[in-house]
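> Sequence and predicted model, in that order:
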Amino acid sequence: MTLHQQIDKAAGVPAIARPSEPAHIITTDAEAIEIAHKLANDFIKDAAKRDRDRIWPVAELDAFSQSGLWSINVPKAFGGPELSYGTLSKVIEIISAADSSIGQIAQNHLGVVAAIRTVSDLDQQKLLFGEVLKGTRFGNAFSEFGSKRAVDFETTFTDHGDHVIVNGRKFYSSGALLAHKVPIVALDDQGRAWYAIADRSAPGLTVIDDWSSFGQRTTLSGTVILDNVRVDKAWLVPGYKGYEVPTADGAIFQIIQVAVDTGIAKAAIDETVNFVRHKSRAWVDSGLDHAYDDPYTIQAVGGLTLRLHAAQALLEKAGLAIDAAVAHPTAETVAHAQITTAEAKILSTEVAIEATNKLFELAGTRSTLAEYNLDRHWRNARTHTLHDPVRWKYSILGKYFLNGEKPPLHAWS
């Protein structure tokens, strides 16, 4: 029986134990990519089973965060690697091609690390970055289920001197269940949004395993209930400051979403090639002995691969733009990072959905058998790409290129 089957889904899930050893600290971009490939080779082995049986990726997450990949955007001034966002996004793409749920779980952690760099004072940065370098994993309790818009929050905190008390209810809380710390978006008495970073085991913080989406099933993105949760002010991060003036924070949250979708597209194309090469039959009217000689299949795979490579190139370009905006945040550099990331978001969404759909068309009826669980790629792509709609990305691009209007400053842009 798996761990999650032993727990009543209506009840809160206990916090997990932290690894006993400190996490590795990566030193170079090349090392990060090498480690990502090694982890991906392990994660892919049981990815279909984890999705089918909804098995929590406990050991996988420990390996992922202990590898040093969860601290790669910690600044060098605090002992971190401070690798490029091109490398960070490539790492997420590699991991997501193996298991996109695991790739997504890291997203909010890395985004919060970026926000701490932008908005926290030196003492807070020293404290929080020190924890990240040890291997502390941040989850998230950001979005709320019943609000009119994603940026509307009812969760609040009240000031109690050296600490605050947080009350509210969250959903879409990817990573919270298996986190060590849970950053909570909560409003102060002026309506400003902060990250109140609570201990996962804090009294009053309840994480419920009620994520029922047909895709990204093991992100465990369920409900978080906050009932008088205490957070010391040392762990209260003024996240709102990251959007009062132009910063790269929004583009950083976005590029990791892009990397997940690009990884899903890569996985689907790899599955297509493997199935057509080894399992599919040639069509009856083709006169061919092998499915991989079918000219229509050849053309389709070529087209999909071309669009994947274009998405990967835009992802790399967006990483360079974000690096420039982090180094020199101005209205112009930030807008360029947002626009380039939006372009990558559009293409990665479209190729992920197309590739996961074409998989079955090109591989044939046998590819739909439950034993292969290949539909997880389409389910994951369809679910994850809903995070922020591409139709609004086209709008952002049109307004920028036609009228010079810069994108709005928030985590969805």
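Thanks, I have the structure now. Numbering: from 1, shown residues only.
> CA atoms for contacts and neighbours, from now on please.
Fine.
> quick one: contacts for Gly319?
84-87, 89, 255, 337, 341 (C-alpha atoms under 8 Å, 6 or more residues apart in numbering).
> what about 6 Å?
When contacts are counted by C-alpha atoms under 6 Å, 6 or more residues apart in numbering, Gly319 touches 85-86.
> just the one 4 residues further on next, same as before
With C-alpha under 6 Å, 6+ apart as the criterion, no residue contacts Asp323.
> Where does it sit, in terms of helix or strand?
If you go by DSSP states H and E, Asp323 is part of helix 295-327.
> how about the strands in this structure?
Counting by DSSP state E, the chain has strands at residues 156-159, 163-170, 181-187, 193-199, 205-208, 223-232, 236-237.
> Put this next to the previous one:
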Amino acid sequence: MTNAASVSSVAPSPRRPASIAGDEEAIEVATLLADEFAVGASDRDRDRLLPWNELEAFTASGLWGITVPRAYGGPGVSNRTLAQVIAIIGAADGSLSQIPQNHYYALEVLRVGGSEEQKRFFYDRVLEGDRFGNALAEVGQRDFTRRTRLVGDGSGAFVEGRKFYCTGALYAHWIPTLAVADEDGKRTSYLVFIPRNAPGVTITDDWDGFGQRVTGSGSVEFEHVQVEPEWIVPFQASFDRPTTIGPQAQLMHAAIDLGIGQGAYREMLRFIKERSRPWIDAKVERAVDDPLTLYGVGEVKLRLRAAEALLGRAAALVDAAQRDMTEETVAAASIAVAEAKILSTKAGLLAGTKLFELSGTSSTLSEDNLDRYWRNVRTHTLHDPVRWKYQAIGSYYLGGKLPPRHGAI
């Protein structure tokens, strides 16, 4: 269901967010927010109610600035904390955990490839309450060639093109946009930070996937949008050398899947305790004493715990790679994240499925809307195919082959 309507180009006015001191406080704040977000999550999903109020509270909490380095006024939390924050929010509302993913992604692109002036300007904007969305992907072609262009003439630089899967753009103050330019016979990619209210920007709320319904992952069109040179950040150059842009991005995706799975697991426990019946052959009075139900609950918990452990290990290796970006450290981080992503995908899907299998037929009633967990994790896990991660892992351990440098490994 979608209203497929063009959205006003006037961004909401930001307010100065709270200041988060460090990792421990970030976890505490995320936990409190998650309790609030969980209350209306089912209604927002069912009726496709865009979470404007929740996003304002999310931004005001200071969590959108936690990866801003300390040298630029932010808390500079670890990637382990970042992943935990995303998973905590994801257990409450999978859409709300995905919306800031590309915001953090843009901050990492800035950290790796932005100039000193760009870092100071955009980091400051985030600490003042600005949100970044994204306009990276394009549809309608099968060759992965980017067709959104950065062109120049005597009057300045302009962006022209159309994007889809623009998660967060609907709610953003700036839309980091992947555009290509022809320079000296070569095609070069840039990430252009475009104000949402710039003339020529049209945001259309036409995302109608069966999951992640309120992520704002629709279309953005750029019609000869003029941009300032200070908003243009090198992108391709950050993949011509080993950097942590890819592994950190994938770490966040794994955290989203883990969080949704954890939310499904909690709902499963609640439903079994409060409403489920044991199977007749179990010869027990309560579902919590059904031996095969106990087996299934244990299986889900084990998979989620294992995914969480691998996510923590991967985060530590991303931290290490950020401190010292070499071929070896970045490759090790990428492979560790791939391992975590495989397990978080499997565990999240298992939790979403077992929620129904172990809870029984009554768990499928539309009034409970419990299918949102499966729909959300199934939709989000399609972001990139884990079957290719198995291949990368095998090549790394068996043949010493380094994984490719792009944002999906």
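Received it, and whenever you're ready, just let me know what you need. Remember, predicted model here, so these are calculated numbers, not experimental data.
> Got a TM-score for the two of them?
In this superposition the chains share a TM-score of 0.97, using TM-score structural alignment, normalised by the length of structure 2; 406 aligned residues with a C-alpha RMSD of 1.4 Å.
> any idea which of the strands of structure 1 is most buried?
strand 181-187 (a mean of 26; mean count of other C-alpha atoms under 10 Å).
> so where is that one in structure 2?
The aligned range for strand 181-187 of structure 1 in structure 2 is 174-180, by TM-score structural alignment.
> go on, stretch 271-284 of structure 1?
Aligning stretch 271-284 of structure 1 against structure 2 (TM-score structural alignment) gives residues 267-280.
> Go through that stretch and flag the buried ones.
Judged by neighbour count (16 or more other C-alpha atoms under 10 Å), stretch 267-280 of structure 2 contains these buried residues: 267-269, 271-272, 276-279.
> Same question for stretch 388-400 of structure 1.
For stretch 388-400 of structure 1, using 16+ other C-alpha under 10 Å, the buried residues are 388, 390, 393-394, 396-397, 400.
> swap in stretch 19-30 of structure 1?
Buried residues in stretch 19-30 of structure 1 (16+ other C-alpha under 10 Å): 22-26, 29.
> hmm, back to that, quick one: terminal-to-terminal distance for the match of stretch 271-284 of structure 1?
One end of stretch 267-280 of structure 2 to the other measures 23 Å (C-alpha to C-alpha, to the nearest Å).
> Quick one: distance of that stretch to the chain centre.
31 Å (C-alpha atoms, centre = their mean, to the nearest Å).
> So what touches that stretch?
286-287, 290, 355, 359.
> Make TSV out of those residues and add distance to Gly40 of structure 2 and neighbour count.
Below are those laid out as TSV (distance: C-alpha to C-alpha, whole Å; neighbours: other C-alpha atoms under 10 Å):
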residue	distance to Gly40 of structure 2	neighbour count
Arg286	30	16
Ala287	28	22
Asp290	32	19
Leu355	20	29
Ser359	22	24
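> what two of the residues you listed are the furthest from one another?
The distance between the two most remote of these (C-alpha to C-alpha) is 17.1 Å, for Arg286 and Leu355.
> How many residues are close by Ala17 of structure 1?
Counted with other C-alpha atoms under 10 Å, residues neighbouring Ala17 of structure 1 total 9.
> Per the alignment, name the residue of structure 2 opposite it.
Ala17 of structure 1 maps onto Pro12 in structure 2, by TM-score structural alignment.
> how many other residues sit next to the spatially closest residue to that match that is not a sequence neighbour?
Nearest residue to Pro12 of structure 2, sequence neighbours excluded (C-alpha to C-alpha, 6 or more residues apart in numbering): His173, at 7.5 Å. With neighbours defined by other C-alpha under 10 Å, the count for His173 of structure 2 comes to 26.
> Which residue ranges of the stretch 1-150 of structure 2 form helices?
23-39, 41-47, 52-60, 79-92, 94-98, 101-113, 116-127 (DSSP state H, counting those that start in this stretch).
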